[in-house]
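1. For reference, the sequence and a predicted model appear below.
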Amino acid sequence: MTSVRSDRTFYVSPRASDNVDGFHIKKPDLPIDLPYIGCVRSRRTDEIESSNWMLGCETLDRDYADYHQYKEYISALGIKVLRMQGGWAKTEKVQGIYDWTWMDNIIHDAVDRGFMPWLQTGYGNPIYPGGGGENLGAGMPLSQEALAAYENWVVALVTRYKEKVKDWEVWNEPNFSDNLVNTPEITADFNIRTATIIKRIQPDARISALALGHIDVEYVERFFAYLSEKKSIELFHNVTYHDYVYNPDANKLAVYKMRQIVEKFAPGMIMRQGENGAPSVGGTGGALSNYNWCEVTQAKWDIRRMLENLGNDIECSIFGIIDMNYSGNGPIRRKNTKGIVESAFDNQAVRPKIAYYAIQHVTSIFDHTLERLKMLKHTYHIAPSGSRSAYSLNTDRSISVYGYRNKDSQKQLYAMWADDAIPRDEHELNCLEFNVENGNFDEPVYVDMITGGVYEIPAEQWRKQGDVYTFKNIPVYDSPILVVDRTLISMK
């Protein structure tokens, strides 16, 4: 085992005006005893047709962030779908009068840049009695006057942006711990009310249900039972949840239980991780604050969660593009450092963080050209099949392994990482033997996803016997690495 402190490892562009297309070093300083041959080349949004990834651009409705300060950073991430909140209270400050200026500037700019806004219709508006609150954890509009005003707002919002926005969401985290008003039935009814309006105006709209704040299986069950009773499940394209856990791989059982409930009521409905990320500084605002985070552990968390979601057929949105300066009367009143771009306290963008570059490496490689393989541990023989692979690793540690192949060439890629603990600000590399049946490689290489470093796997460290490939002394640690055919990696 080789161990190194991460403060020796990474070098990041220090200013917002600098190049965001990758690391400014020739060779990452990781103790990987393999010949270094290059670095993953990032790809911009217009170079990628489609992928599993979305990007959080939330809290603009409350001015905790400023889209125009970070918009130049988005395209270099290669992500198309941007999650945003509509901001009823910001738009209608006087009853019956909508000022769209702020939102027009954002939506039009995003679409002109080739992005696809995923727009939420909440929160509430306190200018109406019973109009609900405008912050996380607030109650929904419940009075007849407020509900009528809310319906008018949704009509106006969808009518205005239906040519530019196809993806919609209703209310953020209705089961947030401080909010006891939003029962599953009230939330379901509110979702139906909103989705019915959207579909009437925009029949081809894709609407996300629920936006669950943390996985609560009873809440999910009651929510979908209500949708089923009202025969309204067909209104929704996907179901979203947010689940912040310190170990990004520790929520698989909860997700599995939620998926079982969704499948019972809505077979085949898409699961979407609508919001997930880790702080870069410990003790700051929002979820997961009680840990000594740094930029390295944030980056490890983010890309582990991204690749765990992808490996389990879950769409994934990263929270978020920039640090958010929470203020006002909401439950979070400190800077939320989950951004992958650092911000100043006046919302100015400062610089990309390590996670920004790590996410570039993920989005550059994992796009629509790959399809997932069914991965099975090597405990029994598997009959040859193009979509299945069996694998083994010579370790007792828990290692996540996900396999993919290129749809055209059929060449393969395997992602793996130690998943048994919270990411650490230290790299403990264990050199393991990796065996895979039904492999397909001509020239396998090793990729470290944090740094983007690409390394040769020397001929003496791998062999092929029949359809079984054996790779020896492969460094594995608590951040994703790849064993991949070189043709699937674009390098610079």
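-> Thanks, I have it.
2. hey, let's count contacts and neighbours off CA atoms from now on
-> Will do.
3. burial of the residue found closest to Leu136 once you drop the neighbours it is linked to in the chain, as a residue count?
-> The shortest distance from Leu136 to any non-neighbouring residue, by CA to CA, 6 or more residues apart in numbering, is to Gly330 (6.4 Å). Here the number of neighbours of Gly330 (other CA atoms under 10 Å) works out to 13.
4. if I've got this straight, Tyr391 is in a strand?
-> Yes: the assignment for Tyr391 (DSSP: H, G, I helix; E, B strand; the rest coil) places it in a strand.
5. circling back: quick one: the residue nearest to Leu136 and Asn135 touch, right?
-> Yes: using CA atoms under 8 Å, Gly330 is in contact with Asn135, at 5.4 Å.
6. ok, and here's another one to check against it:
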Amino acid sequence: MDKLTKIGEVAAVPSTAVKTSKIGIGFEKLDRGVFDPSKAYDKVAAIGVKWIRLQSGWARTEKSKGVYDFAWLDDIVDNLCRRGLQPWLCLCYGNGLYDEEAAKVFGAVGCPPIKTDEQKQAWHNYVVAVTKRYQGRIGWYEVWNEPDGKWCWKHGVSGTEYGEFVKATAAAIKVGDPDAKVIGGSMCLTGLGWLNDVLQTGAGECMDALTYHSYSPDEVGGFERVRSLRAVCHAFNPRMEIIQGETGTQSRDDGAGALRGGAWTPLRQAKFLARHTMADLFDDVMFSSYFSCMDMIEALNGVVGDKSSYLDYGYFGVLGADFDENGVATGDYTPKPSYRALQTIAAIFREDVKLAEMPLQFSAGKGSPRLLRGDDSFKDLQYHGFRKSNGSAGLVYWRSTELLTTSYESTVSLEAVKLPEQVRLVDLVDGSIYTLPPAMIEDNGRGVRSFLHLPLRDYPLLLTFGDFI
């Protein structure tokens, strides 16, 4: 960026000032009390995301049969709503009051209440109580978490079994709140066989949306996956929305959980976040949720009474934390580079921004003085255009090199017509705004402008035309 002139930074827009957005973040695992939400509310709201994912915590709420204590969840929901955030709730997990196996598992993770009539009725009653209580505050309910993974459906994964569970849970949701929306799936694996088994039960008829999780260094593979998921879902229910419910990676190489062991750093995490979030917008999902707000223990395979079994620290957070002897996140909850990346994207891609085809094309350009060769080809890029109602436009582009092996810098050139005169370049990871020097812009006098040797990185940059920022 050294040939450009920095003129400012993208201003953060708090969630209270955001009316609509497709950008969200996770606030999960409070059913297991793994961090202090009171220290996170303001910092998360300052990111400017809108959607925020919670987990309902049946075992934490019903500790005596038929008696619900929602005080802990009320406090979380009310604090988030007060700050302009829109909670959506994953209904989970099991309850040791009704299941001996669930009583042995930390947080009763992965123990669905489907074995006995008593379990089924207790789950129905609980779901009715939840949705009735949060009517008007929560409108979307997700049925379980990652049921296609053995860690969250511990007795053995079955799409048919989960499909029947979705139908029963959807019926309970509607008893508590007839206007509530039902989300199914929460699927973490890529195969379509499990999903087909789910939808063959008729579950698709009561699902307003499908969520999928995306833990892969390669965001490009997600484009085909989303097309496939959307096509399968629409074969059963053409009205079903697609939601990216979890994606994320670590900020260090020694964390537990998905993508563990990779050569992750805080900067690579920020690049991952920017690439995957923009890819979700390219896919036109209903909304996209980054996992997660906080460094925290994974706590998916813990055994009650064996603390060592669930002190498995994950470093997925946009906020960094320390940990006490029980694995609870402590410290000041410090923003990482990924925090600023999400804040930048949330500020720009909100309200009336729409995907759009752009009147431009990448060109060979002249020899790039930065490369001592020609510019990169558009064939190696990920890019898409966006429009806003004020007439402005933006082009997001990056090169999808391997994040764990390569730090990529290059240049590209393009030609554009019929776009606003004012041009800016925005770094979507750190929020810097630049102007282009005159030498990088050529006008042929007939309405075509060429933009020469623009910076190209292994993370998204945004070229804006008019007042897009």
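-> Received it, and whenever you're ready, just let me know what you need. Just so we're clear, the structure is a prediction, and the values are computed from it rather than from any experiment.
7. what's the distance between Thr117 of structure 2 and Trp123 of structure 2?
-> I think there's a mix-up here, since residue 117 of structure 2 is Asp and not Thr. Distance, Asp117 of structure 2 to Trp123 of structure 2, by CA to CA, to the nearest Å: 10 Å.
8. Comparing the two, which residue is more hemmed in?
-> Higher neighbour count among Asp117 of structure 2 and Trp123: Trp123, with 25 against 10, using other CA under 10 Å.
9. how about that one, what's its match in structure 1?
-> Trp123 of structure 2 maps onto Tyr150 in structure 1, with residues paired by TM-score structural alignment.
10. Look up the closest residue to its match, ignoring the ones flanking it.
-> Per CA to CA, 6+ apart, closest to Tyr150 of structure 1 is Pro141, 7.4 Å.
11. How many neighbouring residues does Phe316 of structure 2 have?
-> Going by other CA under 10 Å, the residues that sit close to Phe316 of structure 2 add up to 29.
12. Please disregard the earlier target; I meant Ala390 of structure 1.
-> 23.
13. Quick check: it touching Tyr402?
-> No: using CA under 8 Å, Ala390 of structure 1 is not in contact with Tyr402, being 10.6 Å away.
14. anything in contact with each of the two?
-> Common neighbours of Ala390 of structure 1 and Tyr402, counting by CA atoms under 8 Å, 6 or more residues apart in numbering, are Met375.
15. any idea how far Thr284 of structure 1 is from the residue nearest to Leu136 of structure 1?
-> 15 Å.
16. Ile192 of structure 1 now?
-> Taking CA to CA, one finds Ile192 of structure 1 at 36 Å from Thr284 of structure 1.
17. Mind telling me what element the residue positioned nearest the centre of structure 2 is part of?
-> When CA atoms, centre = their mean is applied to structure 2, the residue found nearest the centroid is Ser289 (2.0 Å). Here Ser289 of structure 2 sits within strand 288-290, counting by DSSP states H and E.
18. Same question for Glu442 of structure 2.
-> strand 441-443.
19. same thing with Gln343 of structure 2?
-> helix 337-348.
20. Over to Leu97 of structure 2?
-> Here Leu97 of structure 2 is assigned to no helix or strand, by DSSP H and E.
21. just Val154 of structure 1 next, same as before
-> helix 144-161.
22. List the contacts of that helix.
-> 88, 121, 124, 128-131, 141, 194, 197-198, 201-202.
23. Can you tell me which of the residues you listed is closest to Ser228 of structure 1?
-> Thr194 (16.3 Å; CA to CA).
24. Please pull up the equivalent of the closest one in structure 2.
-> With TM-score structural alignment as the criterion, Thr194 of structure 1 pairs with Thr169.
25. Surely its match forms part of a helix?
-> Yes: assigned with three-state DSSP, Thr169 of structure 2 falls within a helix.
26. Which position in structure 2 pairs with Phe176 of structure 1?
-> Aligned partner of Phe176 of structure 1 by TM-score structural alignment: Gly149.
27. looking at it, that match is touching Leu189, isn't it?
-> Yes: using CA under 8 Å, Gly149 of structure 2 is in contact with Leu189, at 7.3 Å.
28. What is the burial count for Ala258 of structure 2?
-> For Ala258 of structure 2, using other CA under 10 Å, the count is 17.
29. what residue of structure 1 matches up with it?
-> Aligned partner of Ala258 of structure 2 by TM-score structural alignment: Ala287.
30. how about the nearest residue to its match, chain neighbours excluded?
-> Tyr244 (6.5 Å).
31. Can you find the partner of that neighbour in structure 2?
-> Mapped onto structure 2 by TM-score structural alignment, Tyr244 of structure 1 lines up with Tyr215.
32. returning to that earlier point: in structure 1, what residues pair with the helix holding Gln343 of structure 2?
-> Helix 337-348 of structure 2 covers residues 354-365 of structure 1 once aligned (TM-score structural alignment).
33. Quickly note the distance from the nearest residue to Ala168 of structure 2 once chain neighbours are set aside to Asp177 of structure 2.
-> Leaving out its chain neighbours, the residue that sits closest to Ala168 of structure 2 by CA to CA, 6+ apart is His124, at 7.6 Å. Distance, His124 of structure 2 to Asp177 of structure 2, using CA to CA: 13 Å.
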